[in-house]
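K.L.:
sequence-free structure coming up:
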């Protein structure tokens, strides 16, 4: 199996080896560039002893590799076993811009909610850059925080997200420039928790409150189908106007049917005081992605839009992953915003909608591809519906509007389809049952990857058109609907399955707006030589056909 067989073209991906969480994204006005960091474990297709990789971009579409900002510390140090996820903030100090890279410093492994918590295994640390991310230096007084609030009862204490939270500062009557650090955690025998710290200089941190505590294996709300799991990960916060949001990754218990027992929720809430400390009272909630996406990270683009990144893990079998010599990529950046609609009585009880009876409006968190992603298209390759079935490709975008559906229709797109249809992946929009799914039961005849059907709930509002965007990029599929639904999936066709098809169930095609762009832009133009990545110089194939990745020390410049 070749290094490039299932490798995406237009998505963000590490040069080789294991990669997972996006963990530090920031726009630097002085250089007009985005810096984007991610968890990376060179030399293996397995996770664990990870540090940070980094790349830069002018447009969030094409990328250039940078030297890793920070790697494991020396033997015996507070971060000898890993530099885990975190965030980057930019501040002007004495007239000069400084970047602060906050991370979880790991001194002992393993760390998992199901295992005994090792004393001192996790702490929170920071590194600085004063040359816009070219070089980084650890703070001499690291770690900033050394002991989790629940100590040996902790199920985890990691992934610091740092930012002001203006609505909380106003609620507390403190300076709106106050910075907060949210750390995902949990307490054994009780449930998951989010600890919030505050600072006025980014170096000295005080525990503000445990702003959210939930009980293990209880429903998120009385009507919700989602259950709180065993531990929180990769949490962040923001406000849109006066609306307060938290994003949080949930580690579920063994009975979960989700990929790696992970899911990510968005929570809208209000602040209340409990014993003088702020708490987050949940008012509505929803899934950020109904598929494989996890480890959500947020940042602001050059225009101030709130963008979201996420890790698209592999769902291939272990042999497939080992043979290809790499694992994991990042889904396209997505914009988060707030949707406001007139109250629709038929669905006003759904958990994603916050209903304001007085204003006659209901609101939810919107999710759509970041506007920059339209730049991946090549206008010369736009294909109309009448020619769509002639496509032979594994890299394209589909944009479709079904005008004035009755709400009883089922629309299906087949992608990565073999000529005789023995291998294909179905993307199904079932309006009658309010679901969108990716049926992978025939995606891989040789069972190279999961055949589990990924499915999410989606309900059209009265008199609403169905607006769809689909991205197919070799092994990754992204599905969006009406700017409030997302589902990311991974597939591993065994055959040269490049065909497409569709079935609109008799829906009048004159009521279908359709656009397709084939051959999306290469995300790594400086990394490739022809069709082979230049970064693959560290990759060889042994006598058994297994891809081997050369493990090299990473030097921070």
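P.N.:
Sure, I can see it. Treat the numbers as computed from the prediction; the structure is a model and nothing was measured.
K.L.:
Only C-alpha atoms from now on, for both contacts and neighbour counts.
P.N.:
Will do.
K.L.:
quick one, strands of the stretch 201-350 of the chain?
P.N.:
206-213, 231-240, 243-251, 262-274, 277-287, 293-300, 306-312, 326-327, 329-330, 334-342 (DSSP state E, counting those that start in this stretch).
K.L.:
Mind giving me the packing neighbours of the last one?
P.N.:
Using 3 or more C-alpha pairs under 8 Å, 6 or more residues apart in numbering; DSSP states H and E as the contact criterion, the neighbours of strand 334-342 among helices and strands are strand 306-312, strand 361-369.
K.L.:
who are the neighbours of the next helix or strand after it, in terms of helices and strands?
P.N.:
As assigned by DSSP states H and E, the chain's next helix or strand after strand 334-342 is strand 354-356. Applying 3+ C-alpha pairs under 8 Å, 6+ apart, one finds that strand 354-356 contacts strand 361-369.
K.L.:
circling back: can you redo the helices and strands packed on strand 334-342 as TSV with mean neighbour count?
P.N.:
Shown next, in TSV, are those (neighbours: other C-alpha atoms under 10 Å):
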stretch	mean neighbour count
strand 306-312	24
strand 361-369	21
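K.L.:
From residue 22, how far off is the nearest residue to residue 337 once chain neighbours are set aside?
P.N.:
Sequence neighbours aside, residue 366 is the residue nearest to residue 337 in space, at 4.9 Å (criterion: C-alpha to C-alpha, 6 or more residues apart in numbering). Going from residue 366 to residue 22 by C-alpha to C-alpha, to the nearest Å gives 21 Å.
K.L.:
Please report how far the residue nearest to residue 337 lies from residue 235.
P.N.:
Counting by C-alpha to C-alpha - residue 366 and residue 235 are separated by 18 Å.
K.L.:
Got another one to weigh against that:
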């Protein structure tokens, strides 16, 4: 990036990007550093923010604790907005830090989203100790971001209004008015809270009026949840509120939006993270949670592309956390949110191997390769037949001292990813297996796409279910790939495996 766009950057910006390049080079030998997922140039990447498509390029902003920040700076004062750009959604290149708490009224620059207008991009973000803030940029690379002199435009104080200000969403209606959501909770968080989202309106981005609660959720979620970092989308004529529960991870609501009453009426709720609840002290810790805060960009041809952060499961030297693969969103006929890896990822495929149709013996293992690798895409079609449990293993050592399993349970319509035996390291946090519902129709095979990237495993099944986990094999020989069946034999109908090239 420093070479490609050097003429579009100031001298100080070029120096900053060159520093990021050197930091990436220094970290490149880390065996857990992903090859084709976005990771920070040192320091910690947290929530993706402000993802947008501008001037023919994809931009990803993200909560960023820079690596040169002193360790004694608390999290509430540490957050910047990092910035990367891509021309293909796959290969990312660093740009200078976009937002810093060194300027402005806020203590830190927390999460928010972006609105692309004809002549500029508007960013709205939360500034702890201040409120929700506005910044704008109109240059080709969005590197000259200017904060509004009127920040915070929505104060944390709130006066007598019954709302809480937190990570905001922003959009513009057909009548020219701006709308913003503040996604939080009502009640005591992690105890008896429910997701709460508050709606605001403005004509000029500076003066905002409180409209009221955007929706009420009294039955879809568990006690203690919230609706942080909301993204409000329209897909195929339906409306989707995609957000994050600090207790249960990424989740969503599908329903109807009454534009005259400014109310969202959810009819369906779903989760993109499954399994145990997360704990409330996770920030900066090796949290065992998986798929977290979303940021969605409106791409060309009406594509909705979502990014999430995948929290770390181990304390790593010099960097932490990663961003998920970009996922294209859609809706199934029954209103379920679908997520699929973007087609552009196929550009990274190389060294293709395949296997023909064969039986997976009952209560046994079918070994494809003891040294398949640690940066892979796997496409497998399996007929479960009579098996009670069927699946594949990745990052497998020869004697299974370390192994990560992807499992389907046909009789209970459940897909799982189990990383409890993925590492023999004593400092790798163990998270219980993650399991989500997946019902196969009559004679429908299990269709898996599994992405393995050194310390990351992302699974997509039948276009309807996705799971993610972090894995930290301690053995150099944990590179195998195999298939298994329990309680009956299964049939491997097809298998394609590609090594995946690095994006750096």
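P.N.:
Alright, I've got the coordinates. Not measured: the values here are computed from a predicted model.
K.L.:
most packed of the strands of the stretch 201-350 of the first structure?
P.N.:
Across those, averaging neighbours per residue (mean count of other C-alpha atoms under 10 Å) puts strand 326-327 on top, at a mean of 29.
K.L.:
how big is the offset of that one relative to the second structure?
P.N.:
Here the mean offset of strand 326-327 of the first structure against the second structure after fitting is 0.8 Å, by mean C-alpha distance after the TM-score superposition for the first structure.
K.L.:
so that strand corresponds to what in the second structure?
P.N.:
Residue correspondence for strand 326-327 of the first structure in the second structure, counting by TM-score structural alignment: residues 319-320.
K.L.:
Residue 446 of the first structure should be in a helix, yeah?
P.N.:
No. Counting by DSSP: H, G, I helix; E, B strand; the rest coil, residue 446 of the first structure falls outside a helix, being coil.
K.L.:
how about it, what's its partner in the second structure?
P.N.:
Residue 446 of the first structure maps onto residue 425 in the second structure, by TM-score structural alignment.
K.L.:
Tell me the secondary structure at the closest residue to its match other than its chain neighbours.
P.N.:
In this structure, residue 425 of the second structure finds its nearest non-sequential neighbour in residue 474, 5.7 Å apart by C-alpha to C-alpha, 6+ apart. Put simply, residue 474 of the second structure is coil when judged by three-state DSSP.
K.L.:
And residue 474 of the second structure, what's its match in the first structure?
P.N.:
By TM-score structural alignment, residue 474 of the second structure lines up with residue 494.
K.L.:
which residues does that match contact?
P.N.:
Taking C-alpha atoms under 8 Å, 6 or more residues apart in numbering, we find residue 494 of the first structure in contact with 444-448.
K.L.:
Show me what residue 231 of the first structure aligns to in the second structure.
P.N.:
Taking TM-score structural alignment, the alignment pairs residue 231 of the first structure with residue 226 from the second structure.
K.L.:
and the gap between that match and residue 248 of the second structure?
P.N.:
9 Å.
K.L.:
Ok, residue 150 of the second structure next?
P.N.:
In this view, residue 150 of the second structure and residue 248 of the second structure are 35 Å apart by C-alpha to C-alpha.
K.L.:
show me what contacts the aligned residue in the second structure for residue 288 of the first structure?
P.N.:
Matched to the second structure by TM-score structural alignment, residue 288 of the first structure sits across from residue 272. Residues counted as contacts of residue 272 of the second structure (C-alpha under 8 Å, 6+ apart) are 249-252, 291, 466-467.
K.L.:
could those go into JSON lines alongside distance to residue 432 of the second structure?
P.N.:
Output for those, formatted as JSON lines (distance: C-alpha to C-alpha, whole Å):
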{"residue": "249", "distance to residue 432 of the second structure": "15"}
{"residue": "250", "distance to residue 432 of the second structure": "17"}
{"residue": "251", "distance to residue 432 of the second structure": "19"}
{"residue": "252", "distance to residue 432 of the second structure": "23"}
{"residue": "291", "distance to residue 432 of the second structure": "14"}
{"residue": "466", "distance to residue 432 of the second structure": "17"}
{"residue": "467", "distance to residue 432 of the second structure": "13"}
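K.L.:
Please point out which of these the first structure shares.
P.N.:
Using both residues aligned by TM-score structural alignment, their matches' C-alpha atoms under 8 Å, the first structure keeps these contacts from the contacts of residue 272 of the second structure: 250-252, 466.
K.L.:
Setting aside sequence neighbours, what's the nearest residue to the alignment partner in the second structure of residue 503 of the first structure?
P.N.:
Applying TM-score structural alignment, one finds that residue 503 of the first structure aligns to residue 484 in the second structure. The shortest distance from residue 484 of the second structure to any non-neighbouring residue, by C-alpha to C-alpha, 6+ apart, is to residue 365 (4.5 Å).
K.L.:
Tell me the secondary structure at the one you found.
P.N.:
Under three-state DSSP, the three-state class of residue 365 of the second structure is strand.
K.L.:
try residue 149 of the second structure
P.N.:
coil.
K.L.:
What is the equivalent residue in the first structure for it?
P.N.:
Checking TM-score structural alignment: residue 149 of the second structure goes with residue 140.
K.L.:
what about that match, how many neighbours?
P.N.:
Residue 140 of the first structure has 9 neighbours, counted by other C-alpha atoms under 10 Å.
K.L.:
got a markdown table for the helices and strands packed on strand 334-342 of the first structure, with distance to residue 153 of the first structure too?
P.N.:
As requested, these are arranged in a markdown table below (distance: least, C-alpha to C-alpha, whole Å):
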| stretch | distance to residue 153 of the first structure |
| --- | --- |
| strand 306-312 | 28 |
| strand 361-369 | 34 |
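K.L.:
Nearest to residue 99 of the first structure, out of the ones you listed?
P.N.:
strand 306-312 (19.0 Å; C-alpha to C-alpha).
K.L.:
so the closest one aligns onto which residues of the second structure?
P.N.:
Going by TM-score structural alignment: strand 306-312 of the first structure matches residues 304-310.
K.L.:
Mean distance between that stretch and the first structure after superposition?
P.N.:
Looks like 0.5 Å for stretch 304-310 of the second structure (mean C-alpha distance after the TM-score superposition for the first structure).
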